[in-house]
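A.B. asks: quick one, what's the 3D model for this:
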Amino acid sequence: MKSLYFFVFSLLTTLLLFNANALFDFNTRITISLVMSFFNFITLNSVMQKYAMIPNISIFTKIINYLILIYYVIITYLHFFSTSEVRTILRFLNKNIEFHAVEKSYMENCNTFENVSDKIDWFVCAHLWGWFAKGMIIRNFFLLNINSAIFELLELRFQHILPNFYECWWDHIFLDVLSCNLIGIASSMVFMKYFNIPLYDWKIPDKIKPNKKNIIFPTVDKLCRKVFTNSSTLLLLIFLSFIINIIDLNVFFLKAELKLNHVNLIVIARTFAIGFISGKACKEFHCFLKDG
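C.D. replies: This next block holds a predicted model:
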């Protein structure tokens, strides 16, 4: 338990120093961030050795645990710098790195379907493989398709910030939700069925028998219970959808904030890292719900 207390103390100290960033110059912040990253590494490693590195753990799980540790330390270090300073650090590490201030918009020539070919580019493959990977992580056809539609709505909400969220109406519906996303999701389901990979039933079992005497709309209640089982399951699906879309938006916003190209090695490596970490998190969370 001491290791957990030390980790919390180290994290709170890091956040406190970060909020006092204006008091330090760039060189001082480099020193502070290195020291705090080291302490966070030591404390988190101690916590993971005690709670995550259980006996007979697989090599793959060990690798992901260390990936979580390394990623956390990197985020802790970069937390002390502004986006322009992070770009300076990236340029120092890679002198050939290119930054792109303007992203491509997909909202030109929306009046005819003859322009569909203009919309097909690298992002089509990214949609297919991205939703295939999400299918392997989330493993629930219903939840995946719900979030496929939710993300398109989020694109509409944030398109004034990110130009590549500007898309034609038929691009959102036919190319994304009903084509690329659905094909990626369906392919992951077929793949998992072929290799006998278990799906996740994101439900919380009813421990208390519901009282149906005072229900105003019994037909609606019956339909809702067929889909969501109970109110706890509905809240669980809302929570999972919130986390899924926060992670997805974070990829696009961080890429735009740092002005990195979508094929940049840093963007690709981080996306893969988040994917593996999310896969482990979903597996352990589902086991917790199932066994708890």
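A.B. asks: from here on, just use CA atoms for contacts and neighbour counts.
C.D. replies: Noted.
A.B. asks: list the buried residues of stretch 41-55.
C.D. replies: Buried residues in stretch 41-55, counted by 16 or more other C-alpha atoms under 10 Å: Phe41, Ile42, Thr43, Leu44, Asn45, Ser46, Val47, Met48, Met53.
A.B. asks: from the residues you listed, which land in strands?
C.D. replies: In strands, judged by DSSP state E, none of the buried residues of stretch 41-55 are found.
A.B. asks: in helices, which of the residues you listed appear?
C.D. replies: Counted as lying in helices by DSSP state H, out of the buried residues of stretch 41-55, are Phe41, Ile42, Thr43, Leu44, Asn45, Ser46, Val47, Met48.
A.B. asks: in TSV: those, plus distance to Leu128.
C.D. replies: As requested, those are exported to TSV (distance: C-alpha to C-alpha, whole Å):
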residue	distance to Leu128
Phe41	36
Ile42	39
Thr43	39
Leu44	35
Asn45	36
Ser46	39
Val47	37
Met48	34
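A.B. asks: Phe288: which of those residues is nearest?
C.D. replies: Nearest to Phe288 among those is Met48, at 17.4 Å by C-alpha to C-alpha.
A.B. asks: which ones are touching that closest one?
C.D. replies: By C-alpha atoms under 8 Å, 6 or more residues apart in numbering, the residues touching Met48 are Asn65.
A.B. asks: now the most centrally placed residue in the chain: which helix or strand?
C.D. replies: Most central in the chain under C-alpha atoms, centre = their mean is Ile247, positioned 2.6 Å from the mean C-alpha point. Using DSSP states H and E, Ile247 sits in helix 231-257.
A.B. asks: how about that helix: buried residues?
C.D. replies: Of the residues in helix 231-257, Thr233, Leu234, Leu237, Leu240, Ser241, Ile244, Asn245, Leu249, Val251, Phe252, Lys255, Ala256 count as buried by neighbour count, 16+ other C-alpha under 10 Å.
A.B. asks: one more to line up against the first:
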Amino acid sequence: MKEIGVQTQSEDSAGPRVLSKIPIPEFEFPQILYSSHTVLWLLAATGILGYLTFVRDDSDSSLNQRQGLLGLLLVFIFTCGVQLPDSGFLFRPHPAFWRMLQGLALCYFTILVYFLFQNLDDSRQILAFLDPKLGKPLPEKNYAADCRIYTPENPESMFYNIKDCLFDVYIPTHAIGWFFKMIIIRDMKLCWFLSVLFEFLEITLKFQLPNFAECWWDSLFFDVILCNGGGIYLGYLVCRYFQMKEFYWGIGEDKRNKTGRFSALSRSALQLTPHSWLTFNWEMFGSCKNFITTIWYIIFVNLVDLSNFYLKFILWVPSSHWVLIIRVFFVAFYAIVSTAEYFEYVSSGFKTRLGANCWLAHMIVFTEWMIILKHSQGMFLDPMPYWLQIVWTGIGCFVVSSALCLFYSDISKKNSNKIKSVQ
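C.D. replies: Predicted coordinates for the structure are as follows:
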């Protein structure tokens, strides 16, 4: 592995003992998987590129350009997997996986920057060039057009509306998304809060995005309970099965395992879990800093989710298209290492350097929203309903007042500590 920091400690009764945050390589992986093999990968990459250069049929210009772009991305990701340093947090299933994921993030970021310099029509045409199925207006589906539960006149089913929602593409994608969020956040209370908050965001933004308009039973039972709740619960079961420590966010009683000991697992199953577990003790209401940084994390998670819906609406990308599916899985895995780096940065009091993955994740989300704001000019003209403006004003006042109260509490604690030290 790359960048392994070890320390030695000398004792009278024994020789130097190796202390390391990560395992000794020969015990973590078979030696053939641990060695970098840079020359071997160099020869393999050169051989594959040479074969594609001289053997592949290049008579179709349009196909050549699409496959050339794909080859460019794959070569860049492969190079990152070989040459980039390790993340410093995740080493399983193998460090190369996380290095290639960072390479994919760099590719995605550069593509977003390219789209940032295009107008809306050109952006849609670029997507149509990559896939002829794209670049066409989408028939937006309004889930609140008919909120009846019982439809006896429908020849397909007397409960057609429920059946139509149940077999919608968003059912599995929502469940998968919340499954990964539970794995990342490891706090059921915070996940449930984010789930309800996102449903409220759908109610808030349905005047802009038609498919955010849902029936009450769809939002409550299918989204919150079935999809989001089911994904959260499955993620909770996985956490329990692998004996994962819960991340305590300062909400409710801290029920994390105090001992830090975990049951033994088979070596193959253990390889799919992190080698060491970080305890994320956010203590949201413990201080003003913790409150603000946790609030920003909540906002950031919702910015990631909402950008998916706005980009597909603006750029005419169907919900079931492979581009969006790849983005969902990419975001899910990249959030694991980004969250760890964000917590490390926050818990250090902003004294350590912000991790490269967390920094890149912020740049990606900011760029996505710059694209959304640029290409949506003149598209969303309807004002937000007045009652929603009042509700969000109240939420904003609550957040600001809570931050001020915690700030005053922090100052009082510092002053009392100074007085005690003087005495």
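A.B. asks: quick check: TM-score for this pair?
C.D. replies: TM-score of the superposed chains, computed with TM-score structural alignment, normalised by the length of the first structure, equals 0.68; 225 aligned residues with a C-alpha RMSD of 2.9 Å.
A.B. asks: circling back to that earlier point, which residue in the second structure lines up with the residue nearest to the centre of the first structure?
C.D. replies: Counting by TM-score structural alignment, Ile247 of the first structure corresponds to Val304 in the second structure.
A.B. asks: grab the nearest non-local neighbour of that match.
C.D. replies: Of all residues not flanking Val304 of the second structure in the chain, Val365 sits nearest, at 6.4 Å (C-alpha to C-alpha, 6 or more residues apart in numbering).
A.B. asks: I'd assumed Asn302 was in contact with the one you found.
C.D. replies: No - with contacts counted by C-alpha atoms under 8 Å, Val365 of the second structure stays clear of Asn302, the gap being 10.6 Å.
A.B. asks: surely Ala340 of the second structure is in contact with Phe89?
C.D. replies: Yes - Ala340 of the second structure is within contact range of Phe89, at 7.3 Å (criterion: C-alpha under 8 Å).
A.B. asks: re the thing from before, return the closest of the buried residues of stretch 41-55 of the first structure with respect to Lys95 of the first structure.
C.D. replies: Phe41 (27.8 Å).
A.B. asks: gap between the residue nearest to the centre of the first structure and Ser84 of the first structure?
C.D. replies: Distance of Ile247 of the first structure to Ser84 of the first structure, given as C-alpha to C-alpha, to the nearest Å: 22 Å.
A.B. asks: tell me the contacts of Gly130 of the first structure?
C.D. replies: So Gly130 of the first structure contacts Gly184 (C-alpha under 8 Å, 6+ apart).
A.B. asks: that one -> the second structure?
C.D. replies: So, by TM-score structural alignment, Gly130 of the first structure is matched to Gly177.
A.B. asks: how close does the residue lying closest to Ile185 of the second structure once chain neighbours are set aside get to Tyr236 of the second structure?
C.D. replies: In space, and not counting its chain neighbours, Ile185 of the second structure is closest to Phe247: 6.5 Å by C-alpha to C-alpha, 6+ apart. Between Phe247 of the second structure and Tyr236 of the second structure the distance is 12 Å, computed by C-alpha to C-alpha.
A.B. asks: between the two, which contacts overlap?
C.D. replies: The contact sets of Phe247 of the second structure and Tyr236 overlap at Arg186 (C-alpha under 8 Å, 6+ apart).
A.B. asks: neighbours around the equivalent of the residue nearest to Ile185 of the second structure over in the first structure, how many?
C.D. replies: Counting by TM-score structural alignment, Phe247 of the second structure lines up with Tyr200 in the first structure. Using other C-alpha atoms under 10 Å, Tyr200 of the first structure is surrounded by 16 other residues.
A.B. asks: Tyr200 of the first structure should be in a strand, yeah?
C.D. replies: No - applying DSSP: H, G, I helix; E, B strand; the rest coil, one finds Tyr200 of the first structure to be coil, outside a strand.
A.B. asks: for the first structure, what spans make up the helices?
C.D. replies: Going by DSSP H, the first structure shows helices at 2-19, 26-51, 59-78, 83-93, 116-119, 122-138, 141-158, 169-170, 182-194, 218-228, 231-257, 265-291.
A.B. asks: let's have those in JSON lines, adding distance to Ala101 of the first structure.
C.D. replies: Below are those laid out as JSON lines (distance: least, C-alpha to C-alpha, whole Å):
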{"stretch": "helix 2-19", "distance to Ala101 of the first structure": "27"}
{"stretch": "helix 26-51", "distance to Ala101 of the first structure": "24"}
{"stretch": "helix 59-78", "distance to Ala101 of the first structure": "21"}
{"stretch": "helix 83-93", "distance to Ala101 of the first structure": "12"}
{"stretch": "helix 116-119", "distance to Ala101 of the first structure": "21"}
{"stretch": "helix 122-138", "distance to Ala101 of the first structure": "18"}
{"stretch": "helix 141-158", "distance to Ala101 of the first structure": "17"}
{"stretch": "helix 169-170", "distance to Ala101 of the first structure": "25"}
{"stretch": "helix 182-194", "distance to Ala101 of the first structure": "30"}
{"stretch": "helix 218-228", "distance to Ala101 of the first structure": "44"}
{"stretch": "helix 231-257", "distance to Ala101 of the first structure": "8"}
{"stretch": "helix 265-291", "distance to Ala101 of the first structure": "15"}
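A.B. asks: and Phe99 of the first structure, which of those is closest to it?
C.D. replies: Closest of the helices of the first structure to Phe99 of the first structure is helix 83-93, at 8.4 Å (criterion: C-alpha to C-alpha).
A.B. asks: what comes into contact with that closest one?
C.D. replies: For helix 83-93 of the first structure, the surrounding residues in contact (C-alpha under 8 Å, 6+ apart) are Leu78, Ile97, Glu257, Leu258.
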